[in-house]
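Trainee: Provide a 3D model corresponding to the input given below.
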Amino acid sequence: MSNSFPRPLVAGNWKMNGLRASHEELIKMQKGYSAELKGKVDLLICPPATLVHAFAHANLGSRIGTGAQDCHAQQSGAYTGEISAEMLADCGASYVIVGHSERRQYQKEKDADVAEKATAAHQNGLIAIVCVGETQQEREAGRTLAVVRKQLKGSIPAGSSADNLVVAYEPVWAIGTGLTPTAKDVEEVHALIRSDLRRILGKVEADKVRILYGGSVKPSNAKELMSVPNVNGALVGGASLKADDFLGIATAYL
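Mentor: Prediction:
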């Protein structure tokens, strides 16, 4: 595809879904990740924390990456129920999602919190997938670009590079609703993200950062969305739970 540089990444965020039996879907993904697909696109699965170690072990040799859905900003301490980036790395994770809109909404995470988590990820050798995106109210008020710009500025920490950073644009109103912005809307936001990354990281480094689109991505709309300039893959929610749907999205790059 025309926007195949940087190398595309299709990542699955399983959210609070998945049991040990879900390993069967992972096996199907591994079997369906053909040599042709491997030559075109990277795949990543971010299961719930209970499955990170098992999936990381199962993915050895398959070239499917394993990530986590969140991490704590501190390395260790009296934070009952939390999981540190060091622990995730120890489990075999190579990526971690930070700043997802559901964390920003339900756990009231701010940009500074996201930046601290991304820093912790970097310090432990993990690639941080930093999420940004506007709500329906913000979009209707014409504030989409301002909101995304503010989130980017506040959420990307010093020391970020194409080696440890992925940015995901997920319009909040499109997550799990079946609604998607137009290709023109996506292009406008991704162009802004690329431009701002150039200011933050410098042009050479910024142009190597993968910018993913997320929000009701499915096999039927993947090819159109993945063809948009500056879209270097997808962060997929519900459609990543089934191998056929997830691989169907990835085949947009064939």
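Trainee: use CA for all of it now, contacts and neighbours both
Mentor: Will do.
Trainee: so which helix or strand takes in the most far-flung residue of the chain relative to its centre?
Mentor: For the chain, the residue at maximal distance from the C-alpha centroid (CA atoms, centre = their mean) is A78, at 28.4 Å. For A78, there is no host helix or strand (DSSP states H and E).
Trainee: which helices and strands does the helix or strand V189 falls within pack with?
Mentor: Assigned by DSSP H and E, V189 falls within helix 183-201. Helices and strands touching helix 183-201, by 3 or more CA pairs under 8 Å, 6 or more residues apart in numbering; DSSP states H and E, are helix 144-155, helix 203-206, strand 210-214, helix 219-226.
Trainee: hey, where'd the helices end up in the stretch 1-150 of the chain?
Mentor: 23-32, 35-38, 52-59, 85-91, 101-106, 111-123, 136-140, 144-155 (DSSP state H, counting those that start in this stretch).
Trainee: out of these, deepest packed?
Mentor: helix 111-123 (a mean of 23; mean count of other CA atoms under 10 Å).
Trainee: Give me the angle between that helix and helix 144-155.
Mentor: Calculated by axes from the mean of the first three to the mean of the last three CA atoms, to 10 degrees, helix 111-123 forms an angle of 50 degrees with helix 144-155.
Trainee: mind listing what S216 touches?
Mentor: When the contact criterion is CA atoms under 8 Å, 6 or more residues apart in numbering, the partners of S216 are A174, I175, G176, T177, G178, L179, T180, V236, G237, G238.
Trainee: and this one, so I can compare the two:
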Amino acid sequence: MSNRRTIAAGNWKMNKTASEAVEFVNALKEKVADTASEVVVGVPFVCLPGVVAAAKGSNIKVAAQNVHWEESGAFTGEVSAPMLADLGVDYVIIGHSERREYFGETNETVNKKAHAIFKHGMTPIICCGETLTQREQGVTADHVRYQIKVALLGLSAEQVKQVVIAYEPIWAIGTGKTATNEQANEVCAIIRNTIKELYGEDVSNATRIQYGGSVNAKNAAELFAMSDIDGGLVGGASLKIDDFTIIAKA
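Mentor: Now for the predicted structure:
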């Protein structure tokens, strides 16, 4: 058994107003007060100040869902790492397949963002994963290894120990399809081996790798019990307080 601490992170996507978010976190913190795993809520930018305040003193950590890699400048509508750090954000989700598909996120921009996040004392949750076509063509391992290698470029061994990687097969996000426990674990093991090649066994053993893609209250415990899966990046189920509580305790 590894001594990696399980991390259950909710990715709320574009859901909940600022007041709804505060209400949710106030209710959630009592339910997960005795949870051994790390609990993270990834909330929209406008919800961050209220949620950070609501989560204070609890065991809930707060994540932003994106960041720009520059410190400041003429980037209308963007939010920088210093802005997030100043609010008290702990984690930043980067490279989510929706960001890649709809907003032009690339492996290179993910890498720039990872450096910016670390520079300002936060931790990146780096997403990777393959499409259905890529899986059917047998290139999942190649594709995911490439994503990881570029995303981690130039990061130190100490930084990579802290990174959280979220493996999300794109064909399983929001579709109700889940990778089998074995399929999910197999790719998480490929990711861990890639980190081992780049940084050595110590680092790869320390890095936490989540599974994302239709994680729910029913399948979380089995998924999290797999050898190379250290928790989940949870979409829809993280918006339901009872379901997310069950997942956090899995």
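Trainee: Format the helices of the stretch 1-150 of structure 1 as JSON lines; extra columns: distance to N13 of structure 1.
Mentor: Shown next, in JSON lines, are these (distance: least, CA to CA, whole Å):
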{"stretch": "helix 23-32", "distance to N13 of structure 1": "13"}
{"stretch": "helix 35-38", "distance to N13 of structure 1": "20"}
{"stretch": "helix 52-59", "distance to N13 of structure 1": "12"}
{"stretch": "helix 85-91", "distance to N13 of structure 1": "16"}
{"stretch": "helix 101-106", "distance to N13 of structure 1": "12"}
{"stretch": "helix 111-123", "distance to N13 of structure 1": "17"}
{"stretch": "helix 136-140", "distance to N13 of structure 1": "22"}
{"stretch": "helix 144-155", "distance to N13 of structure 1": "20"}
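Trainee: Out of these, the one nearest R198 of structure 1 is which?
Mentor: helix 144-155 (11.7 Å; CA to CA).
Trainee: counterpart of that closest one in structure 2, which residues?
Mentor: Using TM-score structural alignment, helix 144-155 of structure 1 lines up with residues 140-151 of structure 2.
Trainee: What separation do you get for the equivalent of V62 of structure 2 over in structure 1 and N13 of structure 1?
Mentor: Correspondence of V62 of structure 2 to structure 1, assessed by TM-score structural alignment: T66. From T66 of structure 1 over to N13 of structure 1 the distance is 10 Å, taken as CA to CA, to the nearest Å.
Trainee: for the most centrally placed residue in structure 2, what are its contacts?
Mentor: Among the residues of structure 2, the one closest to the centroid is I125, at 4.0 Å (CA atoms, centre = their mean). Going by CA under 8 Å, 6+ apart, I125 of structure 2 touches Y91, V92, I93, I94, V163, V164, I165, A166.
Trainee: Tell me the spacing between the alignment partner in structure 1 of it and K223 of structure 1.
Mentor: In structure 1, the residue matched to I125 of structure 2 (TM-score structural alignment) is I129. Using CA to CA, I129 of structure 1 is found at 22 Å from K223 of structure 1.
Trainee: Also G92 of structure 1?
Mentor: Applying CA to CA, the value for G92 of structure 1 to K223 of structure 1 is 31 Å.
Trainee: Compare the two and say which is more crowded by neighbours.
Mentor: Counting neighbours by other CA atoms under 10 Å for G92 of structure 1 and for K223 shows that G92 has the greater number, 22 against 19.
Trainee: on average, how far is the match of helix 144-155 of structure 1 from the matching bit in structure 1?
Mentor: Compared with structure 1 after fitting, stretch 140-151 of structure 2 deviates on average by 0.7 Å (mean CA distance after the TM-score superposition for structure 1).
Trainee: A157 of structure 2 is in contact with V203, isn't it?
Mentor: Yes. The criterion here is CA atoms under 8 Å, and A157 of structure 2 meets it with V203 at 6.5 Å.
Trainee: wait, what's in contact with the residue nearest to V150 of structure 2 when sequence neighbours are not counted?
Mentor: Spatially, and ignoring its direct neighbours in sequence, V150 of structure 2 is nearest to N107 (5.9 Å; CA to CA, 6 or more residues apart in numbering). Neighbouring residues of N107 of structure 2 by CA under 8 Å, 6+ apart: G95, Q147, V150, A151.
Trainee: Using the three-state scheme, assign the equivalent of T180 of structure 1 over in structure 2.
Mentor: In structure 2, the residue paired with T180 of structure 1 according to TM-score structural alignment is T178. Following DSSP: H, G, I helix; E, B strand; the rest coil, T178 of structure 2 is assigned to coil.
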